[in-house]
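# predicted structure and sequence below. I'll ask about it afterward.
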Amino acid sequence: MEPYEPLIGEHRVYIVDDDDSFRASLARLLSTAGMSPVACRSVGDYLLVEHPDCPSCIVLDMLMPGPSGLELLASLAHQKDAPPVIFVTAFNDVPATVQAMKAGAMDSLTKPLDMERLLQSLQDAIARDARNRTARRELEQLQSRYSELTPCERDIYIGVVHGKLNKQMALKLGICERSIKSHRSNVMRKMRVSSVAGLVKTAKLLDVLSGTRDTQAFSQ
């Protein structure tokens, strides 16, 4: 195996497996590879262990006493911030592997593990979780900015992203064009964008372009 370049930045790799020797051995190998493993004997241990706010992933045994890996994966599917999962199993169980992949597992490996493939999968999983976390933070910030808009500013925001002219919005809202320009400037400032294209991008991320009450005034 070629030398592995350690991951940069805080992260966690949760090893959830009831096989004591496998769990300890994998934790040592991952530590040597520059990763930060957290060994858990069961699904319950994983749920109880501390989960710091950093990119992470789970190396999860498919079959364990008590809640199984598949049951944990099914539970994680309902969490928007769940980390990526890499399944491992001592059996070449094709139906279970297919079920795991359909349920959202990022990869599925058979013991004994191909360490080069595992390390690459872990690197990809951590990178994916980091991207997802960044995207969630950006969306939360956009939602916070949008919530600061007044009702009138929201109407103008929707009007602008639907391509309406100032005079059209003035007529629709019953206010003068000068007020529209002032509110429009406030919208751009509060949403922290400098162009209509930037405003449209925020609307797409916020999913307010269609199908919501806020769009009714200007969607036609």
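Perfect, thanks for sending it.
# going forward, measure contacts and count neighbours with C-alpha atoms only.
Will do.
# mind checking which helix or strand the residue nearest in space to the middle of the chain is in?
The centroid of the chain falls nearest to residue 132 when counting by C-alpha atoms, centre = their mean (3.1 Å). Following DSSP states H and E, the helix or strand that holds residue 132 is helix 115-147.
# the strands in the protein, which residues?
12-16, 37-40, 56-61, 85-89, 107-110 (DSSP state E).
# now do the helices in the protein.
Here the chain has its helices, by DSSP state H, at 20-32, 43-48, 69-76, 94-102, 115-147, 151-161, 166-173, 177-191, 196-206.
# buried residues in the helix holding residue 132?
By neighbour count on 16 or more other C-alpha atoms under 10 Å, the buried set for helix 115-147 is 118-119, 121-123, 125-130, 132-133, 142, 146.
# out of these, which one sits closest to residue 215?
residue 146 (13.7 Å; C-alpha to C-alpha).
# which residues touch the residue lying farthest from the centre of the chain?
The C-alpha centroid of the chain is most remote from residue 176, which lies 42.7 Å away (C-alpha atoms, centre = their mean). Residues near residue 176 by C-alpha atoms under 8 Å, 6 or more residues apart in numbering: residue 170.
# relative to residue 166, how far out is it?
9 Å (C-alpha to C-alpha, to the nearest Å).
# what's the span of stretch 204-220 from first residue to last?
End to end - C-alpha to C-alpha - stretch 204-220 spans 18 Å.
# what's the local residue count around the residue lying closest to residue 18 once chain neighbours are set aside?
Among residues not flanking residue 18 along the chain, residue 41 sits closest, at 4.7 Å (C-alpha to C-alpha, 6 or more residues apart in numbering). Residues near residue 41, counting by other C-alpha atoms under 10 Å, number 16.
# dropping in the other structure now:
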Amino acid sequence: MSAEPIVYVVDDDLEMREALLDLFMVTKKRASGFASGTEFIELADTKAPGCVVVDLRMPGGSGLDLQSQLISMGSRLPVIFLTAYADVPTSVKAMKAGASDFITKPFANQELLKAVEHAIQLDSERRKADEELDKIRLLADTLTPREKEVMHAVVSGLMNKQVAFELGISEMTVKLHRMSVMRKMQCRSLAALVRCVEQLQRVAGEPPRIQAA
């Protein structure tokens, strides 16, 4: 069972930090507060599911600095920025770096809660996609080099006869390898196998070894 998502609140303003924590607790959300980005990095579990609500301007390190640190650490926690200044260039920079939202103070509680729900959903979807990709990688690692060649050839659109010609093996051998690939990759259809290979290629940049004519 996956852990309950947590909303991390990072704000040097104690009054604001406590108000946000109260808001999340009242709405049945697990939340934890930190007075600075440094404190958050040192004490928080940045691999846990959830999101970060951070004040853009803080002494000793801005919200953007925290976002950069998370990225460099490999954390994909969605970040929601809060700011008292309608700073368009900064907001654009934050969004380009992957910020989930950028909210200007004063804001309605519902606006922030909606942004948090979206961020948590985004984080959940990313984690599910990562889990699926990890599973596909493990399955692909069970394939022999020849099976991988057949798999890439098949998903590129070649018929068994064409694969046999390109690889210099018999059509029967291709069929046997193809059956083994489908079984090991746990795919019930060619379309499912194509989706698996596409996911592997998007991450690794690995092109099909054989292209259909």
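Yep, it's here. Remember, it's a predicted structure, so these values are computed and weren't measured experimentally.
# ok, back up a step: what is the equivalent residue in structure 2 for the residue nearest to residue 18 of structure 1?
Taking TM-score structural alignment, the alignment pairs residue 41 of structure 1 with residue 35 from structure 2.
# show me what contacts residue 210 of structure 1?
residue 219.
# measure it to residue 68 of structure 1 for me?
From residue 210 of structure 1 to residue 68 of structure 1 the distance is 41 Å (C-alpha to C-alpha).
# same thing with residue 29 of structure 1?
24 Å.
# which one of the two has more residues nearby?
residue 68 (17 against 14).
# neighbours of the residue nearest to that one when sequence neighbours are not counted, just the number please.
Leaving out its chain neighbours, the residue that sits closest to residue 68 of structure 1 by C-alpha to C-alpha, 6+ apart is residue 62, at 6.3 Å. Neighbour count of residue 62 of structure 1, defined by other C-alpha under 10 Å: 24.
# show me what contacts the aligned partner of residue 62 of structure 1 in structure 2?
Matched by TM-score structural alignment, residue 62 of structure 1 corresponds to residue 56 in structure 2. When contacts are counted by C-alpha under 8 Å, 6+ apart, residue 56 of structure 2 touches 62, 63, 64, 81, 82, 83.
# relative to residue 101 of structure 2, which of the residues you listed is nearest.
For the contacts of residue 56 of structure 2, the nearest to residue 101 of structure 2 is residue 81 (6.3 Å; C-alpha to C-alpha).
# can you give me the neighbour number for residue 154 of structure 2?
So residue 154 of structure 2, with other C-alpha under 10 Å, has 23 neighbours.
# alignment lookup: it to structure 1.
With TM-score structural alignment as the criterion, residue 154 of structure 2 lines up with residue 160 in structure 1.
# hmm, its match is touching residue 196, no?
Yes - counting by C-alpha atoms under 8 Å, residue 160 of structure 1 does reach residue 196; the two are 7.3 Å apart.
# so who does the closest residue to residue 49 of structure 2 other than its chain neighbours touch?
Closest residue to residue 49 of structure 2 apart from its sequence neighbours, by C-alpha to C-alpha, 6+ apart: residue 5 at 4.8 Å. Residues counted as contacts of residue 5 of structure 2 (C-alpha under 8 Å, 6+ apart) are 29, 30, 48, 49, 50, 51, 120.
# pipe the residues you listed into TSV and attach distance to residue 212 of structure 2 per row.
Below are these laid out as TSV (distance: C-alpha to C-alpha, whole Å):
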residue	distance to residue 212 of structure 2
29	52
30	52
48	43
49	42
50	43
51	44
120	41
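# so which of those hold up in structure 1?
Retained contacts for the contacts of residue 5 of structure 2 in structure 1, judged by both residues aligned by TM-score structural alignment, their matches' C-alpha atoms under 8 Å, are 29, 30, 48, 49, 50, 120.
# what's the farthest-apart pair in these?
Farthest pair in the kept ones among the contacts of residue 5 of structure 2, by C-alpha to C-alpha: 29 and 48, 14.4 Å.
# stretch 115-123 of structure 1 maps to which residues in structure 2?
Taking TM-score structural alignment as the measure, structure 2 aligns residues 109-117 with stretch 115-123 of structure 1.
# superpose on structure 1 and give me the mean offset of that stretch.
Compared with structure 1 after fitting, stretch 109-117 of structure 2 has a mean deviation of 0.5 Å; criterion: mean C-alpha distance after the TM-score superposition for structure 1.
# do the same with stretch 122-131 of structure 2
Compared with structure 1, stretch 122-131 of structure 2 is 0.5 Å away on average (mean C-alpha distance after the TM-score superposition for structure 1).
# neighbouring contacts of that stretch?
By C-alpha under 8 Å, 6+ apart, stretch 122-131 of structure 2 touches 49, 50, 51, 76, 77, 78.
# can I get those residues in JSON lines with neighbour count and distance to residue 132 of structure 2?
Formatted as JSON lines, the contacts of stretch 122-131 of structure 2 follow (neighbours: other C-alpha atoms under 10 Å; distance: C-alpha to C-alpha, whole Å):
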{"residue": "49", "neighbour count": "20", "distance to residue 132 of structure 2": "16"}
{"residue": "50", "neighbour count": "26", "distance to residue 132 of structure 2": "19"}
{"residue": "51", "neighbour count": "27", "distance to residue 132 of structure 2": "21"}
{"residue": "76", "neighbour count": "20", "distance to residue 132 of structure 2": "16"}
{"residue": "77", "neighbour count": "26", "distance to residue 132 of structure 2": "18"}
{"residue": "78", "neighbour count": "24", "distance to residue 132 of structure 2": "20"}
